[in-house]
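**Q** Sequence and predicted model, in that order:
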Amino acid sequence: MALLLFLVVCLVLMTGIPVAFALAGTALWFALIGSLFGVFDWAFVTALPNRLYGIVSNQTLMAVPLFVLMGVILERSKLAEELLGAMAQLFGRVRAGMAISVMLVGALLAASTGIVGATVVTMGLMSLPVMLRRGYDPSFSAGAICATGTLGQIIPPSIALVLLGDVLSSAFQQAQLKSGIFSPETVSVGDLFAGAIVPGLMLVGAYILYTLWLSWRKPDSFAPLTDQPWQASLLPKLLMALLPPLLLIALVLGSILFGVATPTEAAAVGAFGALMLALGKSRLNRAELSGALKETVRITAMVFMILIGASLFSLVFRGLGGETLIHELLSGLPGGVIGATLAVMLLVFLLGFILDFIEITFVVVPIVAPSLLMMGLDPVWLGVMLALNLQTSFLTPPFGFALFYLRGVAPKGLTSGALYKGVVPFIVIQLLMMLALAFWPELATWLPNKIYG
């Protein structure tokens, strides 16, 4: 019945019913049916109030609305326009300079907002028409914007990493409890932030190298923006556009990584800094602030409603023996821990077509992570791999969320076929990044070990 519950939930979610109610409603029906057949104990459902109290009193999850507020304010303050203009001037004489500017600005936006949809839509509206007018290949232009937008999943401070950090921390404690091995080590959001920095930067570097290689092969499709020499008089404008967001990101990340502040405290500093930055540029009036606060409340309410529904689902799933069944299935797969990890990564990748990262984080990760951690996987490595995996599924045709975001704002001349063709090379790059991470886990674990010992 546990596996049937999981399959039915996936089918119900595909009908368009709100995720939180789909999870909670389906779980309650299965709990009722299970109790009628004597295979479910209602004590699991009565544990829900304690679980909800743990959610609302969770210090780490308090960072979610603050990071969302930071991202929404930066998005509404037109920061991307200034950044893109400054980068375009900096790389204007370089072949493929516009594409490189889009990737660097997208990476900065990803680090600033952590919201994939916002980054893809913003970059699509601003840069896609310009790239097409400059003679860039439509497929490449669309693929570059989609791929850059999904960096919000992996480059910290990412909301996905905040949620994964909290879930993996609980899974790590469960794994220790079940294995009977207790250690003072734990996994935190700061660990995941540190672990994601190197893979995230490598991914940006790989995108740029691929772009430079393409511009070398097809120089006519990547014309420079200008033939005029770079002028030193542009430096103050460039610094004014780059320094504020870079300082804000460095302040938020640095305070977390070096233990000066908790993720929640750093998120509060980030939200306040974004507010001051927007006010300093006279980009945030009363109406914009009201809109930003309402958007923050909407996104936060959605996240926590899904978390409540996922908590009920997880209790019923456990009560039906699903946790034990999943552990036996993963343990019995050929190849041991490698086979189990591959199976989980494939499942997460496929579910990324129909579910958002929030649902996967709250529903799937708590089910599979304890078993994988009991097999000896490093929780930081697992968290970074899951984030990269979700990022890849967000790009993969025909269901990738990033494709839908860009399709909604793209010019009419851009066909779905061209969009799908454009993202394929970037999907390959991300799969190669996951492969590199599988062979060299130190790419994710070296920096956390260096910082935290």
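**A** That came through, no problem.

**Q** going forward, measure contacts and count neighbours with C-alpha atoms only.
**A** Fine.

**Q** Residues in contact with stretch 284-294: which ones?
**A** 69, 72-73, 76-77, 278-279 (C-alpha atoms under 8 Å, 6 or more residues apart in numbering).

**Q** Just the buried ones from these?
**A** For those, a neighbour count by 16 or more other C-alpha atoms under 10 Å gives the buried set as 69, 72-73, 76-77, 278.

**Q** Out of the residues you listed, which sit inside helices?
**A** Taking DSSP state H as the definition of helices, the buried ones among the contacts of stretch 284-294 contribute 69, 72-73, 76, 278.

**Q** Between the residues you listed, which sits nearest residue 324?
**A** Using C-alpha to C-alpha, the shortest approach to residue 324 within these belongs to residue 69, at 39.2 Å.

**Q** Surely the closest one is in contact with residue 272?
**A** No: counting by C-alpha atoms under 8 Å, residue 69 does not reach residue 272; the two are 9.2 Å apart.

**Q** got CSV for the buried ones among the contacts of stretch 284-294, with distance to residue 109 too?
**A** Listed next are those as CSV, based on distance: C-alpha to C-alpha, whole Å:
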residue, distance to residue 109
69, 14
72, 11
73, 12
76, 12
77, 12
278, 15
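
**Q** Would you quantify the distance from the residue most central in space within the chain to residue 109?
**A** Geometric centre of the chain, nearest residue: residue 153, 2.0 Å, by C-alpha atoms, centre = their mean. Going from residue 153 to residue 109 by C-alpha to C-alpha, to the nearest Å gives 12 Å.

**Q** and if you look at residue 324?
**A** Distance, residue 324 to residue 109, by C-alpha to C-alpha: 41 Å.

**Q** can you check residue 14 too?
**A** 31 Å.

**Q** More neighbours: the two, which one.
**A** Neighbour comparison, residue 14 and residue 109: the larger count goes to residue 109, with 30 against 14 (by other C-alpha atoms under 10 Å).

**Q** Show me where the stretch 251-400 of the chain has its strands.
**A** Applying DSSP state E, counting those that start in this stretch to the stretch 251-400 of the chain gives no strands.

**Q** let's bring in a second one:
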Amino acid sequence: MMMFIFEYAPIAMFLLLLLLLFLGVPIAFSLAFVGVFFALIMWGIDSTSLLTSAVWGVMNNFTLLAIPLFILMSVLLEKTNIIADLFDSVYKWSGGLRGGLAIAAIVVGAIIGAISGVVAAGVIGLGLIALPQMMKYKYNENLSLGSIMAGGTLGQIIPPSLNMVVYGAITGVSVSSLFAAGLGAGFLLIFLFIIYILIRAYHREDMAPALAKEDRATFKEKVESLRSIALPLLLIIIVLGSIFTGIATPTEGAAVGVFGTILIGFGTKRLDWKKTKEAIHESTKMTGMVGWILIGAAAFSAVFSGVGGNQFVSEMAQLAPGGKWGVLFFSLAFIILLGMFLETMALIMLAAPIISPIIVNAGFDPLWWAVVFMVVLQMAFLTPPFGFAIFYLKSAVGAKVGIDKIYRATIPFITIQLIATIILILFPILAVWLPNLLNK
């Protein structure tokens, strides 16, 4: 009986996890419960040493110190209303185009991602600021909702990304190189999103009309609007420049970003001590949530590995037809499937230690695979039923938009992300050209 349980434990662990998620149990506690439950069944009370060792190994990782710093940076930026200024500036320049407001959402989402690396800030901020403007000018609802979610989730692939920090810490891939590689993939996605919006807008005039001439900004107003994005862009250059050039580690770069955000906030008189204390309080709560997810995922992963789960998945991959390409497409399908149900950090903690060694052993470049992993992970934010960007946007729009409409709006942009993944597979140089250049 015990041998039977052990043999099918990896499958049973995932089935129990999915059951708990469908019952509404938070992801962190679902992961922790499944890990502890199966550890006690398989090895009894002696399993506590395995669990504590796994959790301590994750929480004692220096690279992960960047997470609370980037979260604090994101919340501080939200308090200064920089997102509203960014959108105002970009849409003044793009308003004369059909689809200009949707393009502005994509561009501003990328800039927010490059400043904070937190997806929630991008999706919620754009949902509150950009969506009312699109509705005012009678944009197609599907296009409006989809562009906000697509733009907001660019913080997943545009550095500095919290998920890149976690992936690098778990797999040993250089976070600095991953940040640099993420820029190439990010620009590819931005380009594809904008091309799609323009095709839809110019195919049907009522899909995303250009602003009326009387509503468009004058050239003087356009130039003046650039003042609002000068300091945030300078902050991006300082943070990413210090990391790419090796002056600072990602953790130190995050600290520089927090300091720079505070200087911008107080220098422009948009930040005071009250808002700063509120930001610290909110970021502490968010960091605690992330910490519990990492703890739960570490417990689950340790037990899953202990019952032979890693070997089980590896053998499944090896059975896929097509050699190393079969292994690659099995791995992508595995991540996409998990992404429908799991929060992205939990997905990294579970999938990266299992799948990444399989891919590297098949002969693929670990940095290239890390970028492909991140693009697929971005897709997970949009993939029903548990895509987190869907629920971030729902929390921003409230009862104004039904969840079914938000689900439908994700479909074209998920398709574009699949196309981007295929392009990166066919032309891997697009993912690694910048880190290769910087390492010369």
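**A** It's in. This one's a predicted model, so the numbers in the text were calculated from it and none came from an experiment.

**Q** how about the residue nearest to the centre of structure 1, what's its match in structure 2?
**A** Structural correspondence for residue 153 of structure 1 with respect to structure 2 (TM-score structural alignment): residue 156.

**Q** So for its match, what's the nearest residue that isn't a sequence neighbour?
**A** Distances taken as C-alpha to C-alpha, 6 or more residues apart in numbering put residue 378 closest to residue 156 of structure 2, at 5.9 Å, once the chain neighbours are dropped.

**Q** any idea how far the closest residue to residue 398 of structure 1 other than its chain neighbours is from residue 396 of structure 1?
**A** Of all residues not flanking residue 398 of structure 1 in the chain, residue 420 sits nearest, at 7.4 Å (C-alpha to C-alpha, 6+ apart). Note on residue 420 of structure 1: its distance to residue 396 of structure 1, by C-alpha to C-alpha, is 8 Å.

**Q** cool, and residue 355 of structure 1?
**A** From residue 355 of structure 1 over to residue 396 of structure 1 (counting by C-alpha to C-alpha), the distance is 13 Å.

**Q** can you map out the helices along the stretch 301-450 of structure 1?
**A** For the stretch 301-450 of structure 1, the helices defined by DSSP state H, counting those that start in this stretch occupy 322-331, 336-351, 357-359, 365-374, 379-395, 401-407, 416-439, 442-452.

**Q** okay, these in JSON lines with mean neighbour count and distance to residue 287 of structure 1 next?
**A** Compiled in JSON lines, the helices of the stretch 301-450 of structure 1 are given as follows (neighbours: other C-alpha atoms under 10 Å; distance: least, C-alpha to C-alpha, whole Å):
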{"stretch": "helix 322-331", "mean neighbour count": "17", "distance to residue 287 of structure 1": "48"}
{"stretch": "helix 336-351", "mean neighbour count": "17", "distance to residue 287 of structure 1": "38"}
{"stretch": "helix 357-359", "mean neighbour count": "22", "distance to residue 287 of structure 1": "29"}
{"stretch": "helix 365-374", "mean neighbour count": "23", "distance to residue 287 of structure 1": "39"}
{"stretch": "helix 379-395", "mean neighbour count": "26", "distance to residue 287 of structure 1": "32"}
{"stretch": "helix 401-407", "mean neighbour count": "23", "distance to residue 287 of structure 1": "25"}
{"stretch": "helix 416-439", "mean neighbour count": "17", "distance to residue 287 of structure 1": "35"}
{"stretch": "helix 442-452", "mean neighbour count": "17", "distance to residue 287 of structure 1": "41"}
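
**Q** wait, which of these is closest to residue 10 of structure 1?
**A** Closest to residue 10 of structure 1 of the helices of the stretch 301-450 of structure 1, according to C-alpha to C-alpha: helix 336-351, at 8.6 Å.

**Q** The closest one vs structure 2, mean deviation?
**A** Here helix 336-351 of structure 1, set against structure 2 after superposition, deviates by a mean of 1.9 Å using mean C-alpha distance after the TM-score superposition for structure 1.

**Q** Pull up the aligned stretch in structure 2 for that helix.
**A** With TM-score structural alignment applied, helix 336-351 of structure 1 matches the range 323-338 in structure 2.

**Q** What are the contacting residues of the matching stretch?
**A** Contacts for stretch 323-338 of structure 2 (C-alpha under 8 Å, 6+ apart): 317-318, 320-321, 347, 351, 355, 358-359, 362-363, 373, 376-377, 379-380.

**Q** The residue nearest to residue 156 of structure 2 -> structure 1?
**A** In structure 1, residue 378 of structure 2 lands on residue 391 (TM-score structural alignment).

**Q** For its match, give me its contacts.
**A** 150-151, 153-154.

**Q** What distance do you get for it to residue 430 of structure 1?
**A** Relative to residue 430 of structure 1, residue 391 of structure 1 is positioned 8 Å away (C-alpha to C-alpha).
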